[in-house]
Structures are given as structure tokens and as C-alpha cells.
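In: With the sequence up front, the predicted model follows.
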Amino acid sequence: MMNLFSSFDPMTTPMNMSLNWISTFLGMLLLPFTYWLHPNRLSIMHYIPMNMLDKEMKILMSNKEASLLFITLFLLIFYNNFLGLFPYIFTSSSHLTFSLSLALPLWLSFNLYGWINNMVHMFSHLVPQNTPPMLMPFMVLIETSSNLIRTITLSVRLTANMIAGHLLLILLSSTSTKLNLLLTPMLILPQILLLALESAVTIIQSYVFTVLSVLYSNEVN
């Protein structure tokens, strides 16, 4: 690590090869072989929260069969966020390349499906109910702008939250080398609390990204 931001650089490997992106699939390698045997304790522990998430997704969704897609999206983001908490592992979700590659195809597919199959329904979303006639042109511009920036808000929200917490961890750990040995234990407690906060952020950001994607998909049906 040559500088503060090198932990978010996908090109820090030898020979200028972006091998850091292998961390995106590292979670599959860490799963024990017994995970694929059904039933077992690990699969049951995994099934219970996913079943709760599936029920919540089906409440929000008009198309109940598509819940598996969004649960898979949740797991992909969560595993990559969680793996980034380990030292010397590249956090792929802190890079816009990762978050944009998830948000942009979702946004494009939702809008293409909506404008091709439900054009009248999509036009009705541009003007909310009970809007005064004088404000209708402005509401169309505002709703169009909010629809266009959804890809940016989805991706930047995930990236910014992951970068912010990891930078705080790096800043605290870098100051420990310059502190007195008597003051070093006082730095451990804030780091533990911040690590616990980052663990919660990994789940929250995965959940927010998935739920917003579900809500956007409902607007095209």
C-alpha cells in the first residue's frame, strides 16, 4: 500500500494486471463442501434469513416469480461488501465499475420493458396525481430527470458508503504506528466499534440496493 487510496485500486497487483477483481468470486471458494449438501446446519442458517427476505420481496413485487433474481443480487453485493472487511482483500463494491455494472443493466431492462409493453403506464408516471395543469410540464421534467439519474444514485450510494467506512478504518490503523504503546490500546476499541458498524453497513447497503431495484421494477408493470 503506497498511499491511502491504494486499497481501492484494482491495479495494485504485479505486472499491472487487475487480478484484484478475483476477490469478487472469492466467496465461492470460502464456502465449505458441506454447504452443497442438503440439509445441513450451514444451509439451514442460510435458508432462514433468505426465506424472510423472499417473503418481504414478494410483498413489494407485483411479479412474485422474480424474487429469486433480487435475492441473488442481494447475496452478490453482501458477499463482496463483507469480504472487503478482511485485510488485503480488494473491496470490489467500493469501485464504480462493479456498482455501475449492476445498476445500469437493471435500469435499462426495466425502462425498455416498460416503454415497449406499457407505454401509457410509463407516461402516467411522469405526471403524479392531482398535479395542477400549470405545473405539469415542470413535473414531467423533474420525473424524467429523477428517472435518468437512478443508475447514478444506486451505484454511487453503494460505492460512497463502502469507501467512507474503509477509509476511516485505514486512517485509524495508520495512526496506530505513531502512537505511544500506552495509547495504542485506546485505539483498539474505536476500531472494533467501527468494524461492527461497517459489518452492519454491508447488510444495509445490500438491502437498500435490492429494495430500490424491486421498487423500480414495480413502476414498469
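Out: On my side now, so go ahead.
In: from here on, contacts and neighbour counts on C-alpha atoms
Out: Fine.
In: counting contacts, what elements does the longest helix anywhere in the chain pack onto?
Out: Identified as the longest helix of the chain according to DSSP state H is helix 184-218. Judged by 3 or more CA pairs under 8 Å, 6 or more residues apart in numbering; DSSP states H and E, helix 184-218 is in contact with helix 41-60, helix 67-83, helix 96-117, helix 150-175.
In: ok, and here's another one to check against it:
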Amino acid sequence: MQKFIRLNAVAAPLPLANVDTDMIIPAQYMKALTRTGLGEHLFRELRFAEDGSERGEFILNKPSCHRAQILIADRNFGCGSSREHAVWALADFGIRCVIAPSFGDIFAGNARKNGLLLVRLPGKTCARLRDEIALAQYAPIEVDLEAQQIRLASGERIDFDIDGGDRRILLEGLDDIARTLRHADAIDRFEAAL
């Protein structure tokens, strides 16, 4: 898993509440057993018309946000069913951080396991960030996990809190297997004694 220490990137405002995992990646695109290729179906119904053409008004289709790596969403992002494919689709598209007031519990667990940083900020702060980013013509912002701070193009700094365990996992780039392998010597000793 890729370490997350600091990210300087374009942020795309997504002012939608209750974005569920089916909206993130519709079920019909979850047949793949790998994590690659899912990004092309991210927000399928929002990004594309029925004929397959891009919806120009959708934020990730706009040239200024086409390569965004940060989403600034609204409350309850990632609610709904427990599909890990939703996190895989975001990551495959290039999204490394989602900022929102709240997240679906299972989505949050899947995000942590896959190196996607979730930053919880109050709803009013998220709304203000979305407005300021648009006013700054989508100038990159910096999300610094080490300092637990967001830095805007204007110079403003916004502190955020994150669970210490989640922070360590992301900073060190430890997926479940890597976390287990840190105890390989103890596991070997246990198996030898068995």
C-alpha cells in the first residue's frame, strides 16, 4: 500500500450528501477481481449520459478537475452496501483523499485498508472549502497527514483530527498483510513451538 504523508493536488468539490457506494461504483461494474480498471466507472451515472458521452457539468469531467486527487464531499459519503470496490474505484481514478463531515462506517474501514485518507471536518467548513476552491479556480491544496493540516492556496491552514492508529497505518503504508508480517518472528516462534 502506498504511504500517505503529504498530498499537494487539485480538490474537486462534490456537494452531494448521502453518496452511497452504488453511486460511487454501480454494481454492474463490480465483476472484476482486480482493483484496476474500476476508475473508468467511478460515479458512472453522474459522469456519463446514457449514450456514454461525458456530462460536461459533472465536476470530474471539467478540465480543471479532471485529474483531481482530493474530493470535498458532503455528509455520509460512502454509505450503503459494504462494497470494497467503491474504494478501489476511487483509488484507481486517482483519488487519494476525501474530505467530508461524515462517512459510512464500512466504507471508512475499507478506505483505511486501501490507503485512502478520510478527513472529517464540520459541514460548514466543508461547504466553505468547496466555495473557496471554486473561487481559487481549483488551485491545488495540500493535505498533510503528518501535521494533520490542510493548507489552501490562500495560505489558510485548517487542522484536522484522525484516529492515531489510522494515521500510523496510512503514514507507514501498512495494509492488513503488512501489519501482520511485522510480527513474522513471533508467528514463526509460535508455529515452531506447536
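Out: Looks like it came in fine. From a predicted model like this one, the values you see are computed outputs, not experimental measurements.
In: Once they're superposed, tell me the TM-score.
Out: Laid over one another, the chains give 0.25 as their TM-score (TM-score structural alignment, normalised by the length of the second structure), with 92 aligned residues with a CA RMSD of 6.1 Å.
In: To residue 27 of the first structure, which of the helices and strands packed on helix 184-218 of the first structure lies closest?
Out: Closest of these to residue 27 of the first structure is helix 67-83, at 6.4 Å (criterion: CA to CA).
In: Buried ones in the closest one, by neighbour count?
Out: 67, 70-71, 73-83 (16 or more other CA atoms under 10 Å).
In: could these go into JSON lines alongside distance to residue 189 of the first structure?
Out: Shown next, in JSON lines, are the buried residues of helix 67-83 of the first structure (distance: CA to CA, whole Å):
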{"residue": "67", "distance to residue 189 of the first structure": "40"}
{"residue": "70", "distance to residue 189 of the first structure": "36"}
{"residue": "71", "distance to residue 189 of the first structure": "34"}
{"residue": "73", "distance to residue 189 of the first structure": "33"}
{"residue": "74", "distance to residue 189 of the first structure": "30"}
{"residue": "75", "distance to residue 189 of the first structure": "30"}
{"residue": "76", "distance to residue 189 of the first structure": "30"}
{"residue": "77", "distance to residue 189 of the first structure": "28"}
{"residue": "78", "distance to residue 189 of the first structure": "25"}
{"residue": "79", "distance to residue 189 of the first structure": "25"}
{"residue": "80", "distance to residue 189 of the first structure": "25"}
{"residue": "81", "distance to residue 189 of the first structure": "22"}
{"residue": "82", "distance to residue 189 of the first structure": "20"}
{"residue": "83", "distance to residue 189 of the first structure": "22"}
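In: Nearest to residue 141 of the first structure among the residues you listed?
Out: residue 70 (29.7 Å).
In: Is residue 215 of the first structure in contact with residue 58, as I believe?
Out: No: with contact defined as CA atoms under 8 Å, residue 215 of the first structure does not count as touching residue 58 (11.3 Å).
In: hmm, back to that, JSON lines for the helices and strands packed on helix 184-218 of the first structure, including distance to residue 125 of the first structure?
Out: Putting those into JSON lines (distance: least, CA to CA, whole Å) gives the following:
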{"stretch": "helix 41-60", "distance to residue 125 of the first structure": "18"}
{"stretch": "helix 67-83", "distance to residue 125 of the first structure": "23"}
{"stretch": "helix 96-117", "distance to residue 125 of the first structure": "11"}
{"stretch": "helix 150-175", "distance to residue 125 of the first structure": "15"}
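In: With that, I have no additional questions.
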